[in-house]
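Peer 1: Dropping a prediction and its sequence here:
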Amino acid sequence: MILAQRPHTGASPDATHETLTLRAISYRTTGSGHGAIVRLMSPGDLGHLIKPFVFLDLFEGESSFINGMPMHPHSGIATVTLITEGNLRFEDAESGKGMIDYGGVEWMRAGAGVWHGKEMSVGTSKRIQGFQLWIALPPELENTSVDSQYLESGAMPEVGPARVILGAYQGVKSPVRAPAGMNYLLVTLRAGESWRYVPPEGHESLWLSVSRGSLSAPSVVMAGEMVVFAPGDGAVTLKAMHKDTVFVIGSAKPHPYELALGNYSVHTNRLALRAGEANIAEIGSRLREYLKQPQGSDSMPFFE
């Protein structure tokens, strides 16, 4: 469910300039649930407003739900899987083996097409929580080769209470090979602690979602909510309320392309979408033949 919120305009005559220039919340949503997964944003709703961010899931539950993830295709996008509680194991021919826990990331650029879904498995924690974000790729990347990275939490740089997942902030740059022009941060605030985010120049799109605790933004944002701020270049001051609070915040330069949508794909035009969908169909045919062979394994992480 998505609700519009009118900007507050009742500032008193003696309000400070800071109060007068607060970045208003335009939309808020608690999404729709699908078992352990809550879909907060899709390309057809909020994703259309804050592209290149086009899709956001909040997942939470028994870690074993990861075993039920089927192989599935994508093209034209990149996915960012970020852990905020618990841990998952990864195994990849290039990245090796390891554990992704709080602040750890899987980056997967689908490009021209890939089938995936088995690259991570249950770790040592009984429960797991995190976000999966989709990024709409620019034309020069939407039909290019697949690229993936698995980054343990220690590899993710920090600036104050924020981990820089994508982009760069206050001179700190993420190791993720994402396109320029966007930031995605994981922030942890202690109860009562405040933090101010100043978007880089040109980052007109701004949103956040809380996974634990609650924020004053200055209106309250509860755990499980996503909010979208009005377009602009203003900063936001955020305060954790009565509990320690964990949230993600994203900002970006607007994605200047229409969204051509398929079942598993997002592209910048219908021609690129047709090429991506044709490629993932061909990959899927090869995958099915591979799985029929004695050495075929449905636990393989990627097929491209």
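Peer 2: Sure thing, it's come through. Residues are numbered from 1 along each chain as shown.
Peer 1: all contacts plus neighbour counts: C-alpha atoms, from now on.
Peer 2: Noted.
Peer 1: wait, isn't residue 144 in contact with residue 138?
Peer 2: No. With contact defined as CA atoms under 8 Å, residue 144 does not reach residue 138; the gap is 10.4 Å.
Peer 1: From residue 25, how far off is residue 51?
Peer 2: Counting by CA to CA, to the nearest Å, the gap from residue 51 to residue 25 is 17 Å.
Peer 1: Give the residue from the two that has the larger number of neighbours.
Peer 2: residue 51 (24 against 21; other CA atoms under 10 Å).
Peer 1: I figured that one hits residue 134, correct?
Peer 2: No. Here residue 51 lies out of contact with residue 134, judged by CA under 8 Å, at a distance of 9.7 Å.
Peer 1: give me every residue that touches the residue nearest the centre of the chain.
Peer 2: Ranked by distance to the mean C-alpha position of the chain (CA atoms, centre = their mean), the top residue is residue 133 at 2.3 Å. Residue 133 makes contacts with 53, 54, 55, 56, 57, 79, 80, 81, as judged by CA atoms under 8 Å, 6 or more residues apart in numbering.
Peer 1: With distance to residue 229 as extra columns, can I get those residues in CSV?
Peer 2: Formatted as CSV, these follow (distance: CA to CA, whole Å):
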residue, distance to residue 229
53, 13
54, 15
55, 16
56, 16
57, 19
79, 22
80, 21
81, 23
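Peer 1: Go ahead and measure how far stretch 163-176 is from the middle of the chain.
Peer 2: Relative to the centre of its chain, stretch 163-176 is centred 14 Å away, using CA atoms, centre = their mean, to the nearest Å.
Peer 1: what's next to it, contact-wise?
Peer 2: Contacts for stretch 163-176 (CA under 8 Å, 6+ apart): 103, 105, 107, 149, 155-159, 178, 180-187, 200.
Peer 1: what does stretch 116-126 give?
Peer 2: By CA under 8 Å, 6+ apart, the list of residues contacting stretch 116-126 reads 62-64, 66-67, 69-73, 86-92, 99, 298-303.
Peer 1: what about 7 Å?
Peer 2: 62-64, 66-67, 69-73, 86-91, 299-303 (CA atoms under 7 Å, 6 or more residues apart in numbering).
Peer 1: ok, now stretch 203-211?
Peer 2: Taking CA under 7 Å, 6+ apart as the rule, stretch 203-211 contacts 50, 222-229, 231-233, 246-254.
Peer 1: quick check, distance from it to the centre of its chain.
Peer 2: That offset, for stretch 203-211, works out to 10 Å (CA atoms, centre = their mean).
Peer 1: try stretch 69-82
Peer 2: For stretch 69-82, the distance to the chain centre is 11 Å (CA atoms, centre = their mean).
Peer 1: now do stretch 92-105
Peer 2: The mean C-alpha position of stretch 92-105 is separated from the chain mean by 17 Å, CA atoms, centre = their mean.
Peer 1: and what of stretch 8-27?
Peer 2: That offset, for stretch 8-27, works out to 29 Å (CA atoms, centre = their mean).
Peer 1: Could you list the residues in contact with stretch 235-253?
Peer 2: With CA under 7 Å, 6+ apart, stretch 235-253 has contacts from 22-23, 181-199, 202-218.
Peer 1: Below is structure B, check it against A:
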Amino acid sequence: MNSISELRVATAVGLRRVTFRTRGSTSGPITRLMSPSDLGQMLKPYVFLDFFELDLHDPRAGFSIHPHSGLATITVITEGDLRFDDATDGTGHIGFGGFEWMRASSGVWHGKELSGGNSRRAKGFQLWIALRPELEHAAVESQYVEAQHVPTTGPAHVILGSYLGVRSPARSPDGITYLLLKLAAGTKWTFVPPTKQTVAWLAVASGRLVGETPAEAGEMVIFEQSEQSVTLEAGSDADAVFVIGAAEPHPYDLHLGDYSVHTSADALAKGEANIERLRRLLVAAGDRRRTGGTIPIFRE
């Protein structure tokens, strides 16, 4: 469970109130800022957020092969880079501004599709998004998008959705906006949420934010639900690198498995049954490791 502190402060006129802050819980190279059983209940469709610092050149590091269903994952890099090597998507590197998008939907097994890149270590965020009924058992999709193919508007890289007329190449559901920013030291930027996207939060990877919404590196901040804009200012000592998300509220209860999030008990049972079926197929498939050391996502 996250260590969460509720802020009981008066709302200044014209400011969007911060309702929660957390620094999460850290285990080794990973800090868990949000899980479906805690802050995910408040921020759905956003249900999970990890901040990581990994050395994937070390074969002992990284994630084990694990399943998902009913959700989508998005991995962005805030420092360094990682390498992908996929039979469908080719080979390349995901650095600052690039991302991996995977809509697990009906079920996948993954965890080794990225390996060490040109940098020794890589830092970034992995986010999960709960899917609506029309997508939670849809066909699986995945994309690796290098930084040069991610559009920007001002300091913002548009990772998911559309912002100020700029659309991400990710095939994500409507009603979700996810941005990665490097805000120059001492400068300000105003986030204007798209219409109806009243859920909003941010998490800082490095540097710090000051002014109306102060936040330190490693901290996640949750805003009250509204369509009000937020003005953010980087501290004068360093650039601030952070992600910010907004979305239309997810109107469904969260039914949780170990690695699955669905909209009903029946949908969860169906997803977990398919994960088990895929596990047996994965075992039968044997060694799928590619020359570069990655293991592609297993799906039908």
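Peer 2: Thanks, I have the structure now. As the structure is a prediction and not an experimental result, all values here were calculated from the model.
Peer 1: just to revisit the earlier point, measure the residue nearest to the centre of the first structure to residue 108 of the first structure for me?
Peer 2: Residue 133 of the first structure is 11 Å from residue 108 of the first structure, by CA to CA.
Peer 1: same deal with residue 125 of the first structure?
Peer 2: For residue 125 of the first structure, the distance to residue 108 of the first structure - CA to CA - is 23 Å.
Peer 1: Likewise for residue 189 of the first structure?
Peer 2: Counting by CA to CA - residue 189 of the first structure and residue 108 of the first structure are separated by 28 Å.
Peer 1: Please tell me which residues of the first structure the longest helix along the second structure aligns onto.
Peer 2: For the second structure, the helix with the greatest residue count under DSSP state H is helix 265-285. Alignment of helix 265-285 of the second structure against the first structure: residues 270-290, by TM-score structural alignment.
Peer 1: what residues are shared contacts of residue 133 and residue 108 of the first structure?
Peer 2: Common neighbours of residue 133 of the first structure and residue 108 (CA under 7 Å, 6+ apart) are 79, 80.
Peer 1: before we move on, the earlier item: map the residue nearest to the centre of the first structure across to the second structure for me.
Peer 2: Under TM-score structural alignment, residue 133 of the first structure pairs with residue 127 in the second structure.
Peer 1: Tell me which helix or strand that match sits in.
Peer 2: Residue 127 of the second structure belongs to strand 122-130 when assigned by DSSP states H and E.
Peer 1: The longest helix of the second structure vs the first structure - mean distance after superposition?
Peer 2: Following superposition, helix 265-285 of the second structure is found to deviate from the first structure by 0.8 Å on average (mean CA distance after the TM-score superposition for the first structure).
Peer 1: for that helix, packing partners?
Peer 2: Of the remaining helices and strands, none touches helix 265-285 of the second structure by 3 or more CA pairs under 7 Å, 6 or more residues apart in numbering; DSSP states H and E.
Peer 1: re the thing from before, closest to residue 114 of the first structure out of the contacts of residue 133 of the first structure?
Peer 2: residue 79 (11.6 Å; CA to CA).
Peer 1: Look at the closest one and give its secondary structure.
Peer 2: Following DSSP: H, G, I helix; E, B strand; the rest coil, we place residue 79 of the first structure in the strand state.
Peer 1: Ok, the one 3 residues further on next?
Peer 2: When states are read from three-state DSSP, the local structure at residue 82 of the first structure comes out as strand.
Peer 1: Which position in the second structure pairs with it?
Peer 2: Match for residue 82 of the first structure (TM-score structural alignment): residue 76.
Peer 1: Who's the closest spatial neighbour of its match, skipping the chain neighbours?
Peer 2: Distances taken as CA to CA, 6 or more residues apart in numbering place residue 99 nearest to residue 76 of the second structure, at 4.6 Å, with adjacent residues excluded.
Peer 1: ok, now which ones touch that neighbour?
Peer 2: Residue 99 of the second structure touches 74, 75, 76, 77, 144, 145, 146, counting by CA under 7 Å, 6+ apart.
Peer 1: Alignment lookup: it to the first structure.
Peer 2: Under TM-score structural alignment, residue 99 of the second structure pairs with residue 105 in the first structure.
Peer 1: And residue 210 of the second structure, by the same measure?
Peer 2: Under TM-score structural alignment, residue 210 of the second structure pairs with residue 216 in the first structure.
Peer 1: any idea which element the closest residue to that match other than its chain neighbours lies in?
Peer 2: Counting by CA to CA, 6+ apart, residue 239 is the residue found nearest to residue 216 of the first structure once chain neighbours are left out, at 5.0 Å. Using DSSP H and E, residue 239 of the first structure maps to strand 236-240.
Peer 1: Mean per-residue distance, that strand versus the second structure.
Peer 2: Strand 236-240 of the first structure sits 0.2 Å off on average (mean CA distance after the TM-score superposition for the first structure).
Peer 1: what span of the first structure lines up against stretch 158-168 of the second structure?
Peer 2: On the basis of TM-score structural alignment, stretch 158-168 of the second structure is assigned to residues 164-174 in the first structure.
Peer 1: Provide the aligned range in the second structure for stretch 145-152 of the first structure.
Peer 2: Under TM-score structural alignment, the match for stretch 145-152 of the first structure is residues 139-146.
Peer 1: Only the buried residues of the matching stretch, if you could.
Peer 2: 140, 142, 143, 144, 145, 146 (16 or more other CA atoms under 10 Å).
Peer 1: Repeat that for stretch 87-95 of the second structure.
Peer 2: 93, 94, 95.
Peer 1: Residue 65 of the second structure versus the nearest residue to the last one once chain neighbours are set aside, what's the distance?
Peer 2: Going back to what we said before, that points to residue 95 of the second structure. Once flanking residues are discounted, residue 95 of the second structure sits nearest to residue 81: 4.1 Å by CA to CA, 6+ apart. According to CA to CA, residue 81 of the second structure and residue 65 of the second structure sit 21 Å apart.
Peer 1: and what of residue 137 of the second structure?
Peer 2: From residue 137 of the second structure across to residue 65 of the second structure, the span is 21 Å (CA to CA).
Peer 1: These two: which is more packed in?
Peer 2: Per other CA under 10 Å, whichever of residue 137 of the second structure and residue 65 has more neighbours is residue 137, with 23 against 13.
Peer 1: thinking again about what came up before, what is the neighbour count of the closest residue to the match of residue 133 of the first structure other than its chain neighbours?
Peer 2: Distances taken as CA to CA, 6+ apart put residue 49 closest to residue 127 of the second structure, at 4.6 Å, once the chain neighbours are dropped. Using other CA under 10 Å, residue 49 of the second structure is surrounded by 25 other residues.
Peer 1: Tell me who's in contact with the aligned partner of residue 49 of the second structure in the first structure.
Peer 2: Under the alignment by TM-score structural alignment, residue 49 of the second structure pairs with residue 56 in the first structure. Counting by CA under 7 Å, 6+ apart, residue 56 of the first structure makes contact with 39, 40, 41, 42, 131, 132, 133, 134.
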